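Q: Using only what follows, build the 3D model:
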Amino acid sequence: MKVDFYTPKREYNEKKEEFNKAIQNVLEKGNFILGEEVSNLERAIEEYTGAKHAISVASGTDALVISSDILGFKNGKEVITSPFTFLASTSCLVKHNAKPVFVDIDEDTFNIDTDKIEEKINSNTKGILPIHLFCQMSDMDKIMDLASKNNLSVLEDAAEAFGMKWKGNNSTTYKHSGTLGDLGVFSFFPTKTLGGYGDGGMIITNNSDLAEKVKMFRVHGASKKYHYDYIGYNSRLDTIQAALLLVKLKYIDNSIIKRNIVSNWYKERLKSIPYIKIPKIKNDQHPVYYVFNILTEKRDELCAYLKEKEIGCSIYYPIPLHLQKCFSYLGHKKGDFPVSEKICEEILALPIYPEISEEEVDFVCNAIKSFYKK
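A: Next comes the predicted model:
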């Protein structure tokens, strides 16, 4: 049996008529840049997340770059973040000549260890950039308390966190990821929980002034056509992508439920294997399993074995950012962030998407069991 790590084909075949109609409608209207589907998607994201403003851009990376610029994460200012993440979560700072200040992660959640943030705050610190990774949000209670106490801006990297919600200790209701900080970003990369058929991103905020800046920054800094208030960017979500995302958004709650069901299949079948550790969900929040990770002994050998069995798997992430060549100028060395380094050697992502079958999950888990019996 072949089990893809991810495939868009099953979802497309299930909803082919809706997707084709959505594309055809855009083609017939001929409005490919900031068409009505883009506005409709932005309003739909506002309704779904509870954010006052949602502004679409061309990618999750652009969302981070633009947000960092607007929040003043630049010109030598320091921004506290995690070294255990995708490049874009930190390159967005470096592109504006800000200095990323890394804090190690919590071994159980893979998110930034909020108990270690305060010691990194100084008079040059401008903000905090937490990344909500894989299935759960960072401890936003502690992050927002520290930000308020030290007058810092918070940019939530919720690229992987669509559908995740946080309650914590300071609220009576759950709040969607991206709505707690000053700005929050989503990615619509195809593999994401809400993914398009190409690149796409969104910036959300409850601050109207910031929202107006984002709208200008995405169209070269223009307040109206050919009137430029800022040196901005060319970053607009394609109308076709917006149309496709509107179709997917109708089914997002069911997709999230299915992902959580799949995660429970894995947990139940793998819990008896002593060589495997499954991350813990911490704090009062609603997780969403964008990725299902395990920590495992002999990770590289297991990954190779699974691929021999035609089972897709992936490693998020093989090298922490502080040890990447492009960040060598920061002067970090091996051992500076030991938890991140340890996780990078043990983590392995297994196939998870709403259309995967229980039979396929059984096949994956049986293959893992057979590997450790060798």
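
Q: When you work out contacts or count neighbours from here on, use the C-alpha atoms and nothing else.
A: Fine.

Q: Roughly how far does the spatially most central residue of the chain sit from Gly30?
A: Centrality entry for the chain: nearest residue to the mean C-alpha point is Glu160, 2.1 Å, by CA atoms, centre = their mean. From Glu160 across to Gly30, the span is 31 Å (CA to CA, to the nearest Å).

Q: what about the residue nearest to the centre of the chain, distance to Leu152?
A: Applying CA to CA, the value for Glu160 to Leu152 is 23 Å.

Q: Equivalent analysis for Leu41, please.
A: Taking CA to CA, one finds Leu41 at 30 Å from Leu152.

Q: Which one's more surrounded, those two?
A: Neighbour totals were compared for Leu41 and Leu152, and Leu41 leads with 24 against 20 (other CA atoms under 10 Å).

Q: Tell me the first helix or strand C-terminal of the helix or strand harbouring the more buried one.
A: Per DSSP states H and E, Leu41 falls inside helix 36-49. Where DSSP H and E defines the elements, the next helix or strand beyond helix 36-49 is strand 53-57.

Q: That next one: what's the following helix or strand?
A: Next along the chain after strand 53-57, taking DSSP H and E as the criterion, comes helix 60-70.

Q: next helix or strand past that next one?
A: strand 78-81.

Q: which helix in this structure runs the most residues?
A: In the chain, with assignment by DSSP state H, the single longest helix is helix 252-270.

Q: counting contacts, what elements does it pack onto?
A: Other elements packing on helix 252-270 under the criterion 3 or more CA pairs under 8 Å, 6 or more residues apart in numbering; DSSP states H and E are helix 358-373.

Q: orientation of the helix it packs on relative to helix 252-270 in degrees?
A: Interaxial angle, helix 358-373 versus helix 252-270 (axes from the mean of the first three to the mean of the last three CA atoms, to 10 degrees): 30 degrees.

Q: All the strands of the stretch 201-350 of the chain, residue numbers only.
A: Assigned by DSSP state E, counting those that start in this stretch, the strands in the stretch 201-350 of the chain fall at 201-205, 222-224, 227-228, 276-277, 285-286, 292-296, 347-350.

Q: just the angle between the first one and helix 60-70, please?
A: In this case it means strand 201-205. Computed by the same axes, to 10 degrees, the angle separating strand 201-205 from helix 60-70 equals 40 degrees.

Q: what comes into contact with strand 201-205?
A: 46, 51-63, 67, 178-179, 181-189, 211, 214, 237 (CA atoms under 8 Å, 6 or more residues apart in numbering).

Q: Sequence B follows; please return its structure for comparison with A:
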Amino acid sequence: MHFIDLKTQYQELKPQIQARIDAVLDHGQYIMGPEVRELEEKLEAYTGSKHCITCSSGTEALLMSLMALGIGPGDEVITSPFTFVATAEVMVLLGVKPVFVDIERDTCLMDASLIEAKITPRTKAIMPVSLYGQVCDMDAINAIAARHGNLPVIEDAAQSFGADYSGGGATSRKSCNLSTIGCTSFFPSKPLGCYGDGGAIFTNDDVLAKALREIRVHGQERRYYHTRVGVGGRMDTLQCAVVLAKLERFDWEVKRRLELGDAYRSKIAAAGIHADMVTVRTDRNSVWAQLTIKVDNRAQVQQKLQEHGVPTAVHYPVPLNMQPAYQHLCCAECTPNSQWAAQRVMSLPLSPDLDDATLDHIIAALKQAVAV
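A: The predicted model follows:
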């Protein structure tokens, strides 16, 4: 059993993927080939965002976004400690101080009600993290940002591409098109993944889009004319070709992820298993980048599941403000919910091609494991 079944997905999409790769090999434009812009246009249409700028990774997307906003030494950016290290790493690389806001226990998302107390004259942006496939309370976060001088909001949407959010409005909007800038990752295990590293940045701001496109190619406005400091941040053409092929069935995959999330929840409840799935708010959905539950005796549960052939993963066992490189920024006692979640979260297998028999096996194994 695979934790994330990329092999079956590849077999289902093999003709489309091979045709896309062959086209790149035939024209030979491996850097900034026509598939790059084609993918950007399709992602713009999918999210409803005016601009999409593909880049070399989700980490680079966050870094480039901070650079485009002119955020640097001495500035502060508010974010969550319960996330992958890249969220804070890019800030520190630019001399920016990450300011950590604790999470909600049920969703594991940044608690918007705690943000305002952390804002200072040095705050230059808010970076909420859309975790496990679900976006944060973006309307509340955007409202806070607006009250404090229209602070930019950068959605770290590495795990939530494809997710919907309404915020109580009549019309739902897509993750990556909910704030000043949205950043996502095409790491292979993400809801929409390539076969290496890749990412994308979304914005409706023309000035930011121009800056991001220049930063992506070493700060060039045109060849050998550098208007700003940049990076080598391009997503290569072959990886764009893979994502283009995967887009052909992405709507089906999102639908299937939603169905599997519902099935997991109902089967866990029906089996009387004492494990809480991450809560999904009624004004949004989750594309379940990780199907995450919370259990008290995690190590024992993982061991028992492994004995039944069920792989698991933990995202994330140590909050950033307890990591050696970042613990000087914020005391552990300041983020009690993050500490609590870090000791309990555990992710179970979920891929669009997961079949009913395998899901039933996972549930049966989980019931036995949790009972120990």
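
Q: Could you get me the TM-score between them?
A: Superposed pair, TM-score by TM-score structural alignment, normalised by the length of the second structure: 0.97. Supporting alignment: 370 aligned residues with a CA RMSD of 1.2 Å.

Q: Quick one: closest of the strands of the stretch 201-350 of the first structure to Val3 of the first structure.
A: Among those, strand 347-350 comes nearest to Val3 of the first structure, with 10.0 Å by CA to CA.

Q: who's in contact with the closest one?
A: 5, 291-296, 299, 303, 312-317.

Q: ok, so of the residues you listed, who is nearest Asn122 of the first structure?
A: Tyr317 (29.2 Å).

Q: where do the helices sit along the first structure?
A: Using DSSP H, helices in the first structure cover 9-14, 16-29, 36-49, 60-70, 88-94, 140-150, 208-217, 239-250, 252-270, 299-308, 338-346, 358-373.

Q: The aligned partner of Pro279 of the first structure in the second structure - how many residues pack around it?
A: Aligned against the second structure by TM-score structural alignment, Pro279 of the first structure finds its counterpart in Val278. For Val278 of the second structure, the neighbour count with other CA under 10 Å is 22.

Q: Show the contacting residues for the nearest residue to Val278 of the second structure once chain neighbours are set aside.
A: Distances taken as CA to CA, 6 or more residues apart in numbering put Thr107 closest to Val278 of the second structure, at 5.3 Å, once the chain neighbours are dropped. Counting by CA under 8 Å, 6+ apart, Thr107 of the second structure makes contact with 278-281.

Q: burial count for Gly169 of the second structure?
A: Using other CA under 10 Å, Gly169 of the second structure is surrounded by 10 other residues.

Q: same thing with the one 10 residues further on?
A: Counted by other CA under 10 Å, the residues lying close to Ser179 of the second structure total 18.

Q: and what of Glu38 of the second structure?
A: Around Glu38 of the second structure there are 14 other residues, counting by other CA under 10 Å.

Q: how about it, what's its match in the first structure?
A: Using TM-score structural alignment, the equivalent of Glu38 of the second structure in the first structure is Asn40.

Q: What of Gly309 of the second structure?
A: Under TM-score structural alignment, Gly309 of the second structure pairs with Glu310 in the first structure.

Q: and if you look at Thr83 of the second structure?
A: In the first structure, Thr83 of the second structure lines up with Thr85, judged by TM-score structural alignment.

Q: Tell me the spacing between that match and Gly50 of the first structure.
A: For Thr85 of the first structure, the distance to Gly50 of the first structure equals 26 Å [CA to CA].

Q: residues in the first structure aligned with stretch 65-72 of the second structure?
A: Using TM-score structural alignment, the partner range for stretch 65-72 of the second structure is residues 67-74.

Q: Outside of the matching stretch itself, list whatever touches it.
A: With CA under 8 Å, 6+ apart as the criterion, stretch 67-74 of the first structure contacts 79, 92-94, 96-99, 126-127, 153, 155, 183, 203, 210, 213-214.

Q: Can you report how many residues neighbour Asp199 of the first structure?
A: With other CA under 10 Å as criterion, Asp199 of the first structure counts 18.

Q: counterpart of it in the second structure?
A: Under the alignment by TM-score structural alignment, Asp199 of the first structure pairs with Asp197 in the second structure.

Q: same check, this time on Cys344 of the first structure
A: For Cys344 of the first structure, the residue aligned by TM-score structural alignment is Ala342.

Q: and if you look at Cys365 of the first structure?
A: Match for Cys365 of the first structure (TM-score structural alignment): Ile363.

Q: What is the neighbour count of that match?
A: 20.

Q: Surely it is in contact with Ala269?
A: No - judged on CA atoms under 8 Å, Ile363 of the second structure makes no contact with Ala269 at a distance of 10.3 Å.

Q: which one of the strands of the stretch 201-350 of the first structure is the most hemmed in?
A: Mean neighbour count (mean count of other CA atoms under 10 Å) peaks for strand 201-205 among those, with a mean of 28.

Q: Comparing that one with the second structure, how large is the average distance?
A: Average distance, strand 201-205 of the first structure versus aligned residues of the second structure after superposition (mean CA distance after the TM-score superposition for the first structure): 0.4 Å.

Q: Could you measure from the match of Cys365 of the first structure over to Gly168 of the second structure?
A: Taken as CA to CA, the span from Ile363 of the second structure to Gly168 of the second structure is 33 Å.

Q: What is the aligned counterpart of Asp238 of the first structure in the second structure?
A: Under TM-score structural alignment, Asp238 of the first structure pairs with Asp236 in the second structure.

Q: what about the closest residue to that match other than its chain neighbours, distance to Phe187 of the second structure?
A: Once flanking residues are discounted, Asp236 of the second structure sits nearest to Ile31: 5.3 Å by CA to CA, 6+ apart. Distance, Ile31 of the second structure to Phe187 of the second structure, using CA to CA: 19 Å.

Q: Those two - which one has more neighbours?
A: More crowded of Ile31 of the second structure and Phe187, by other CA under 10 Å: Phe187, with 20 against 13.

Q: Let me see the contact set for the alignment partner in the first structure of that one.
A: With TM-score structural alignment as the matching criterion, the partner of Phe187 of the second structure in the first structure is Phe189. Counting by CA under 8 Å, 6+ apart, Phe189 of the first structure touches 59-60, 195-201.
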